[in-house]
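K.L.:
sequence below, structure please.
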Amino acid sequence: MVASCVFCRIVAGLATADVVREWDDVIAIRPLDPVTPGHILVIPHTHVADVGEDAFVSARTMACAAELAAELPAANVITSKGSAATQTVAHLHLHVVPRTAGDDLPLPWTPQQHAAG
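P.N.:
Have a look, this model is predicted:
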C-alpha cells in the first residue's frame, strides 16, 4: 500500500467509497464525479502506477472490467497511462463508462471532441 494513494486507501478500507463489486484482488467503485450514469472505476488491490507497469495486474483488472461491461448494452472501457494521457491518479484504474445513442459524451478521438476544440 502507498499511504498517499487514494485508491490504496480505499482498497485498505481507510477511505470511503461506494463499492459496486469486489473480487479477491480487484474492487469496483463509483467515482465521485461520474461522466455518465453507471460510470464505474475498476481498481486492483496491488498498487501499480499504470497499465504499463505490470501486465498480469493489468490483465486481471481488465478481466474484471470486462465482466462489468458484459452487463451493459454499450460501454467504453478506458485507462490512461501518464499525465499527458489524462491520468490523474497514479494507481492503475479502468473506467467502465455506459453509453447510450446520442449521449454526446466527447472522447478525444470523437467528432464531438474535435468540434468542441
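
K.L.:
please make it C-alpha for all contacts and neighbour counts, starting now.
P.N.:
Will do.

K.L.:
which residues in the protein form helices?
P.N.:
Using DSSP state H, the helices of the chain run over 6-11, 55-70, 111-116.

K.L.:
can you redo those helices as a markdown table with distance to Val77 and mean neighbour count?
P.N.:
Below are the helices of the chain laid out as a markdown table (distance: least, CA to CA, whole Å; neighbours: other CA atoms under 10 Å):
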| stretch | distance to Val77 | mean neighbour count |
| --- | --- | --- |
| helix 6-11 | 18 | 20 |
| helix 55-70 | 7 | 17 |
| helix 111-116 | 18 | 10 |
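
K.L.:
how about CSV for the ones you listed, with distance to Leu32 added?
P.N.:
Output for those, formatted as CSV (distance: least, CA to CA, whole Å):
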stretch, distance to Leu32
helix 6-11, 12
helix 55-70, 18
helix 111-116, 23
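
K.L.:
now the other sequence, so there's something to compare against:
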Amino acid sequence: MTDCLFCKIVAKEIPADIVHETDRTLAFRDINPQAPTHVLVIPKQHHANAFELAQADDGLADDLLKAAHAVAVQDGVAETGYRVVLNTGPGAGQTVFHVHAHLLGGRPLLWPPG
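P.N.:
Have a look, this model is predicted:
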C-alpha cells in the first residue's frame, strides 16, 4: 500500500526505533508509549486488521505472536508478564489500518484499563 504508514516503515521510508526483525515481521517502539515496554509488532505483508491476518491462513499470525514474545524476552518482561493487544476497527481504537500487535509490559497492567 502506497499510503500506509506501517508499510512505509517496513520499506524504511520512514524511520522507526526498530527492536526486532524477521523475514516476515518487524517490531518497533511506539511513539506514544503507554507502558515502559510498548512495542508495535507488525507483519511486513499488509493486512488491514486481525481478521484479515487470520484469513491469510499462512502462519503469519503465529509469526507475529512469536515475534512479540521474542521482544518481551529481549526487553525483560517475559518473566513478569506482558500483554499483547490487537485493536480491530475504529470502534476498538485502531487508527493505523495495517494490523499491529501492541506489546505492553514493565508495569502492572490491571484490567479493565483506566
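
K.L.:
any idea which of the helices of the first structure gets closest to Ile78 of the first structure?
P.N.:
Closest to Ile78 of the first structure of these is helix 55-70 (CA to CA; 9.6 Å).

K.L.:
for that closest one, name the packing helices and strands.
P.N.:
strand 40-44, strand 75-78, strand 94-98 (3 or more CA pairs under 8 Å, 6 or more residues apart in numbering; DSSP states H and E).

K.L.:
buried deepest among the ones you listed, which one?
P.N.:
The highest mean neighbour count among those belongs to strand 40-44 (a mean of 27), with neighbours defined as mean count of other CA atoms under 10 Å.

K.L.:
hmm, back to that, turn the helices and strands packed on helix 55-70 of the first structure into TSV, columns for distance to Trp109 of the first structure.
P.N.:
Formatted as TSV, these follow (distance: least, CA to CA, whole Å):
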stretch	distance to Trp109 of the first structure
strand 40-44	21
strand 75-78	12
strand 94-98	16
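
K.L.:
and the helices of the first structure: which comes nearest His39 of the first structure?
P.N.:
Nearest to His39 of the first structure, of those and by CA to CA, is helix 55-70 at 10.4 Å.
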